[in-house]
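Enquirer: Dropping a prediction and its sequence here:
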Amino acid sequence: MVVSGLLVRRLGGVAAVAVLLGTFAVATPAQATSSNNSVEKLTKSVTLSGVLRHLVALQAIASLNGGNRASGGPGYDRSADYVATMMRLAGYHVTRQPFQFNFCEDTGSSFVQNAPTPTTYADQVDYDVMDCSGNGTTTGLVVPVDLALTTPNSSTSGCEASDFTTAVNGNIALLQRGTCPFGQKVANAEAAGATGVILMNQGNTAAPDRQDLFLGTLGNPVGIPAISVSYPRGVAFNGTPNLNVTITTETIAEVRDTENVIAESRHGDPNEVVTVGAHLDSEPDTAGINDNGSGSAGILEVALQMRNIKTKNKVRFAWWGAEESNLVGSTFYVSNLTAEEQAKIALYLNFDMIGSPNYTFGVYDGDDSAGEGSGPGPVGSAQIEAVFQRFFASRSEATAAADFTGRSDYGPFIATGIPAGGLFTGAEVRKTEADVALWGGVAGAQYDPCYHAPCDSLAPERNGADADLYRQLRQEYRLFGNVNTFAIDTNADAIATAVATFAQDTSTIPARPAAAAVATRSAAVPMTAQGDWLQ
C-alpha cells in the first residue's frame, strides 16, 4: 500500500507505519472467506499483537500532538483519522458525525488554608479541580451548607436554592456529594453569591468511592473556582471554626468541535443492529492508553478481523468523542436517532478501560444479581451478561459485577431502553485482598494507578507513575506501558466472542416495543446519564 503524504503528515510517522501494518493485516486476514465465520475462529484471529499495534499508533499520535488525544484538540482529530482510515481500508461504511461540546481543562491550581492553621494542600492528593470549574482566585471563610454527617448521610447539600444562607455570600461554600448532579450544586452556590466551592465526598458508605478524594465534572462551565476533597477532609473542614482558605484555579472553558466515528458492516440485516462502542478521547493531560485507548484498540482489532464475515445482523462500530466531558458524543448520537432508528438497535456493547494494570475482570451486571448500585439494565441486558460470563467461565476466570453507574457511554443507550453490556477492568477504586485472591496484583493500589493522569501512556514511570508500585506490578504481570497484557488480551477475546455471537444471532434478546421501552427506562435513568462521574 502507498501511504499518502497527507496521511503521514496528519498522523505522524510512527502512526503512519501502524497504518501500513494494519493495512497489511487487512490484505491477509485470518478469516478472509465468508465460510470462516465461527465465533471460535474470530476469537482466535484477534491477537494481542494486533491490539497492541493500535496502542502504539495512539501513543504516537498523542506524542506528536501535545501529549494527549482529548476531544477538541489535534490529538483527537488524528486519532479519529486513524480509526476512520483503518475502517475504510477494511471495507466498512464510515461516517464522521460532528458536534460541539463544552471543552474544559485545568492548567494549574493551588489551595491553601490561611487560618487558623496555615496549610498548603497538594493537587490530586488533598484536592482536585472539578472539571469545568471557573477560572480565578478566591479567599474567604468556609461555610458548610446543609451537610449530613451522620448515618445514613443522605445528603441533598446544595440541591435546592433554599439550602444557602446569607452567610455564603462572598464566601466559599462547603458542599457534600449526593442526590443531585455536581453542576447543580455549584450553580446554586454561585447564584447564592458564593465565590468558590469545596465539594466533599458523601461518606454514606465505607467504600473508597464514597470516602476518598474523587474526580468529577460539572457538565457545564461555572464562573467560580470549584474543587473536590475527601469525606474525612470535608468533615475536618466542617469542624474547624473560622476556617479561611484561598483557592486558585487556572482553567479553560470554551465551545469546541469534535466528532464520533461510526463504521458499519457491509453485510447484515439493517433492522437488527448490533452496536459496539468505546470512547476514543483521552483527558487533556494524558495519552489515555488505558482510558480509553484499550477499549478503542480492542474493538478496532475485532472489527478488522471480522470485516469479511457475512453476518446475519448489521454490526455498527462506534468511537465516541467527548466522553470525558460528560458522555457528549454518545448522548448526541442516541438523541439524534429517530424512534424508528433506536428500535433497530438490538443491543449495545460498551468497552471502556479493558486493560487496567492492576485489573479486575468486571462484567456489567445486566440482571443486578449483585443487588448493588443502580439496578438492572433494560430487558435483554441479562442475556448479554450471560454471554460474557460463559466466556470467562470457559477460561476459568473469575468476574466481578460492574454496576451501571452511568459513568460511561452505555448511559444514553440504557436511558432509551436499549439493552446493554460490556467489560470494565477498573479505574480509581483500590484493589482489595479479596480481589488479589482472584486476580493477583497489589492490594491497596488503584486498579489503574494512572487513571486520568499523565502516566496513562506507554511510558508510565517516565510520565510520573509511582516507580515502586509499577515495579511491583511488573513482578506480578506483563505490562505494555500502562496496560496489562493478560487483561487486554483476554478481554479482546471476550469482545470478539460477544460481537460474533450477536452478529449472527440476537434471538436471546427479548423483543421490545420501542416507545414503551423508552418511556419506562427514561423515567429511571435520565438522558444525561447521571453517574458517579457526574453526581
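Expert: Nice, I can see it. Residues are numbered from 1 along each chain as shown.
Enquirer: Could you use CA atoms for every contact and neighbour count after this?
Expert: Will do.
Enquirer: ok, the closest residue to residue 216 other than its chain neighbours - how many residues close by?
Expert: Closest residue to residue 216 apart from its sequence neighbours, by Cα to Cα, 6 or more residues apart in numbering: residue 533 at 5.0 Å. A count of nearby residues for residue 533, using other Cα atoms under 10 Å, gives 21.
Enquirer: ditto for residue 33
Expert: When counting by other Cα under 10 Å, one arrives at 12 neighbours for residue 33.
Enquirer: isn't the residue nearest to residue 216 right next to residue 219, touching?
Expert: No. Contact criterion Cα atoms under 8 Å: residue 533 and residue 219 do not qualify, at 9.7 Å.
Enquirer: for the residue lying closest to residue 307 once chain neighbours are set aside, what are its contacts?
Expert: Excluding its sequence neighbours, the residue lying closest to residue 307 (Cα to Cα, 6+ apart) is residue 90, at 6.2 Å. By Cα atoms under 8 Å, 6 or more residues apart in numbering, the contact list for residue 90 reads 23, 26, 304, 307.
Enquirer: one step back: surely the residue nearest to residue 216 is in a strand?
Expert: No. Secondary structure of residue 533 (DSSP: H, G, I helix; E, B strand; the rest coil): coil, not part of a strand.
Enquirer: got a list of what it touches?
Expert: Counting by Cα under 8 Å, 6+ apart, residue 533 touches 215, 216, 217, 406, 407.
Enquirer: Neighbours of residue 66, how many?
Expert: Residue 66: 16 neighbours (other Cα under 10 Å).
Enquirer: do the same with residue 111
Expert: Per other Cα under 10 Å, the neighbour tally for residue 111 reads 23.
Enquirer: three-state assignment of it?
Expert: strand.
Enquirer: Second structure for comparison follows:
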Amino acid sequence: MKVSTLVLPALASATLVAAAPAGAPLVESNKLRRVLLRSELKARAQELQAIATANNGTRAWGTPGHWDTLTWIESHIDKNYYNVERQYFNITRQIFDDVSVKVDGVRFSDVNGMTGSPNGTVSADILAIPNLGCEASDYPASVAGKIALVHRGSCNFGLKNALAGTAGAAGLVVWNNDPTSLQPTLGAPEDYNVTEFIVSAFITQADGQALVTKLGTGTLPATVANVFHEEIDLTANILATTKGGDQNKIISVGAHTDSVKAGPGINDNGSGTIAQIEVAKALTKFSVNNAIQFSWWSAEEDGLLGSRYYTSHLPEEEAAKIVMNLNFDMLASPNYLYAIYDGDASAFPSPYATNGSALIEKTFIDFFADDGKESVPTAFDGRSDYQGFLQIGIPAGGVFMGAEGIKTAEEAVLFGGQAGEPYDACYHQACDDINNLDYGAFITGAKSIADAVAKYGRSIAGFPFPRAAAKLIPRTPLAEPMVPNPSLTKHARHGGCGKALEA
C-alpha cells in the first residue's frame, strides 16, 4: 500500500523476492495455529523485558526503550515474505518544568502533574472537600477562590476538576487512595461541559491523609504548580505487508508497541506485539489469497496517535483496499477474561456497529467456542487503535483480555480467576513485567489472531467488500505534529488504556 512513510535505508533496499516458499500451501487456520508455541511467546517476552530493563524499565514512545522495541520487531520479520516500512511522524510532547504542591511553607516531595491541566501556578488557601468530590453538592460555597483538596475515587479526575472549577475553586489537588504512584490525565474540558480546567496536581496517599488531618475544617496557605513546555518529538509505526495475496484486498492486523512511562508494559501491550510477531513468522510457511498487513502502532498510550496518524494520512484509493482492521491489546492478563469487541452492538450501544464489524465479532465468538472456551462482549466504543479505521468506514473488531476493571463473580465462573480483583492488577505500573503474564490466555490470544488471519487470508466471501466509499476524516498536513489526547484510550466496561482518567 502507498502511505506517507519514510523507509529505513536497509528496508528500502530490500529485494522483492518470492512472496512465499515455492509450493507453500494455502493458509489454513488449524495448521497456522499449530505452529504457535508457548515457549516462543515466553522467549519473546523475555527479550522484550530485557529491552525495558536496559532502558530504565520503560518502553514509552520517544524513549530509547521504544526505539529498541521497533528495531527488535523488525529483526523478527522476514523481509523476503513481507514489505516492511517504518512510518515516521511527529508528536507534540508535554515536558513538565515545575510540578509542585506547597502548603504552609512545606513543599511536598512526591507530586505528579496532571496531563490536561492548564499551564500555570496558583497560590491560595487550600480547603479539604468532603466525600469524593464527584457531586456538585460536595463543593461548599467557601471553596470559591481557594484550592480544593479532593480524595481520589469513584469518578474521573476530569469530573472532579470540572466540578471544583464550576464551584469557583482556583486550583485542585487530588490525593491518592492507593500507595502506588499514578500519572493522572484529565481528558478534555468539553467532556465535562466546561470550557477550561483549573490548575491541578496529584499527591500521594500518605501526604493527602496527613494534610486532611492537619487542615480539619480550616484552611492553610498553599501553592500549586503545573508548569510545562512543549517539544516536538519523533516516533514511528511499523507496517509489514505480505508480498503475496491480492493487494486490493488487505486484511489489517494491529497492536500498539509502546508502554506507559511507569513500566515495561509486557502485557500492555507487549502481549499483542509479541502475538503478532509470532503469527507473522508462522504465516511465512503458507501462501495467502488476500494480503495481510501487520501493523505495530506507536503512541497508543497518548491517544491512539500512531494508528490515527496512519488512517488520517491514508489516501482514499488506499483506504478502499483495506477490507477490515483487527485489533489486539492486552492478550495475557493474569486474571483474564476473553472479551470480544461488540461489533453488532447487541450488548453495548455503539455508533460504530456495522454488518462487517458484526461478522468479525462472530469470527472470534466462533473461534473461542470451537476451542471449548467461553467469551463475552466488550464495549465497541472506539477507545483503541481500531478507532481511526471505523472513522473512515472500515469495519473492525478484535480481542481484549482485561485491564484494571474488576472481574465479576459471573466472569470468574466462566474464566476462572479471582472475582472482585482486577483483570490486571499491574496495569500501567512497573510490575507489568515478565511475571505479569498468563501463558494459557496468551497462547489462546495468539491463536485467535491466527484463526482470523487464516480465515480472511483465504477468503472474504460473504464479507461486505468492496464497500461504498466513505467520507474520510479531514486530512492532517504531513508536517503537523500529532497532539496527545489520552481521553481517547479508555475501555468503558473491562478497563483499558487510559485508566488514569478514572479516579
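Expert: Happy to help now that I have it. No experiment lies behind these values; they were computed from the predicted model shown.
Enquirer: Next, the TM-score between them, please.
Expert: The TM-score (TM-score structural alignment, normalised by the length of structure 2) is 0.73; 438 aligned residues with a Cα RMSD of 4.6 Å.
Enquirer: just the strands in the stretch 101-250 of structure 1 please.
Expert: In the stretch 101-250 of structure 1, the strands defined using DSSP state E, counting those that start in this stretch lie at 119-121, 128-129, 136-144, 172-176, 196-200, 226-229, 244-264.
Enquirer: Summarise which helices and strands the first one is packed against.
Expert: Contact partners of strand 119-121 of structure 1 among helices and strands, from 3 or more Cα pairs under 8 Å, 6 or more residues apart in numbering; DSSP states H and E: strand 93-115.
Enquirer: Aligned to residue 336 of structure 2, what sits in structure 1?
Expert: Matched by TM-score structural alignment, residue 336 of structure 2 corresponds to residue 359 in structure 1.
Enquirer: Over to residue 430 of structure 2?
Expert: Under the alignment by TM-score structural alignment, residue 430 of structure 2 pairs with residue 454 in structure 1.
Enquirer: Which secondary structure element is home to its match?
Expert: For residue 454 of structure 1, there is no helix or strand it lies in under DSSP states H and E.
Enquirer: Residue 109 of structure 1 versus that one, what's the distance?
Expert: 16 Å (Cα to Cα, to the nearest Å).
Enquirer: Which residue of the two possesses the greater neighbour count?
Expert: Set residue 454 of structure 1 next to residue 109 and count neighbours by other Cα under 10 Å: residue 454 wins out with 23 against 20.
Enquirer: What residues in structure 1 pair up with the helix ranked longest in structure 2?
Expert: Secondary structure of structure 2 per DSSP state H: the longest helix is helix 439-458. Counting by TM-score structural alignment, helix 439-458 of structure 2 falls onto residues 485-504 of structure 1.
Enquirer: what's the mean deviation for that stretch versus structure 2?
Expert: With mean Cα distance after the TM-score superposition for structure 1, stretch 485-504 of structure 1 departs from structure 2 by a mean of 0.8 Å once superposed.
Enquirer: what separates that stretch from the chain centre, distance-wise?
Expert: Remark: stretch 485-504 of structure 1 is offset 19 Å from the chain centroid, using Cα atoms, centre = their mean, to the nearest Å.
Enquirer: what does stretch 345-352 of structure 1 give?
Expert: On Cα atoms, centre = their mean, the centre of stretch 345-352 of structure 1 falls 14 Å from that of its chain.
Enquirer: what do you get for stretch 332-351 of structure 2?
Expert: For stretch 332-351 of structure 2, the distance to the chain centre is 15 Å (Cα atoms, centre = their mean).
Enquirer: quick one: the residue of structure 2 positioned farthest from its centre and residue 122 of structure 2, what's the gap?
Expert: The C-alpha centroid of structure 2 is most remote from residue 218, which lies 41.7 Å away (Cα atoms, centre = their mean). Distance of residue 218 of structure 2 to residue 122 of structure 2, computed by Cα to Cα: 19 Å.
Enquirer: Likewise for residue 348 of structure 2?
Expert: Taking Cα to Cα as the measure, residue 348 of structure 2 falls 42 Å from residue 122 of structure 2.
Enquirer: number of nearby residues for residue 444 of structure 1?
Expert: 12.
Enquirer: Check whether it really touches residue 434, as I assumed.
Expert: No. Between residue 444 of structure 1 and residue 434 there is no contact, the gap being 11.0 Å when judged by Cα under 8 Å.
Enquirer: circling back: quick check: which of the strands of the stretch 101-250 of structure 1 is nearest to residue 83 of structure 1?
Expert: In terms of Cα to Cα, the element of those nearest to residue 83 of structure 1 is strand 244-264, at 7.6 Å.
Enquirer: re earlier: identify the residues contacting the longest helix of structure 2?
Expert: With Cα under 8 Å, 6+ apart, helix 439-458 of structure 2 has contacts from 26-30, 32-33, 36-38, 41-42, 245, 251, 271, 275-276, 278-279, 288-292, 331-333, 336, 363-364, 367-368, 399.
Enquirer: I'd like to know which of the residues you listed are buried.
Expert: Buried subset of the contacts of helix 439-458 of structure 2 (neighbour count, 16 or more other Cα atoms under 10 Å): 27-29, 32-33, 36, 41-42, 245, 251, 271, 275-276, 278-279, 288-292, 331-333, 336, 363-364, 367-368, 399.
Enquirer: Alignment lookup: residue 348 of structure 1 to structure 2.
Expert: For residue 348 of structure 1, the aligned position in structure 2 is occupied by residue 325, per TM-score structural alignment.
Enquirer: tell me which element its match is part of?
Expert: Using DSSP H and E, residue 325 of structure 2 falls within strand 322-329.
Enquirer: what do you get for residue 91 of structure 1?
Expert: Under DSSP H and E, no helix or strand contains residue 91 of structure 1.
Enquirer: quick one: what's aligned to it in structure 2?
Expert: Following TM-score structural alignment, the counterpart assigned to residue 91 of structure 1 within structure 2 is residue 81.
Enquirer: Was I right to think residue 350 of structure 2 contacts residue 383?
Expert: No. Counting by Cα under 8 Å, residue 350 of structure 2 stays clear of residue 383, with 11.5 Å between them.
Enquirer: who's more crowded, those two?
Expert: Legend: neighbour count by other Cα under 10 Å for residue 350 of structure 2 and residue 383, higher for residue 383 (21 against 16).
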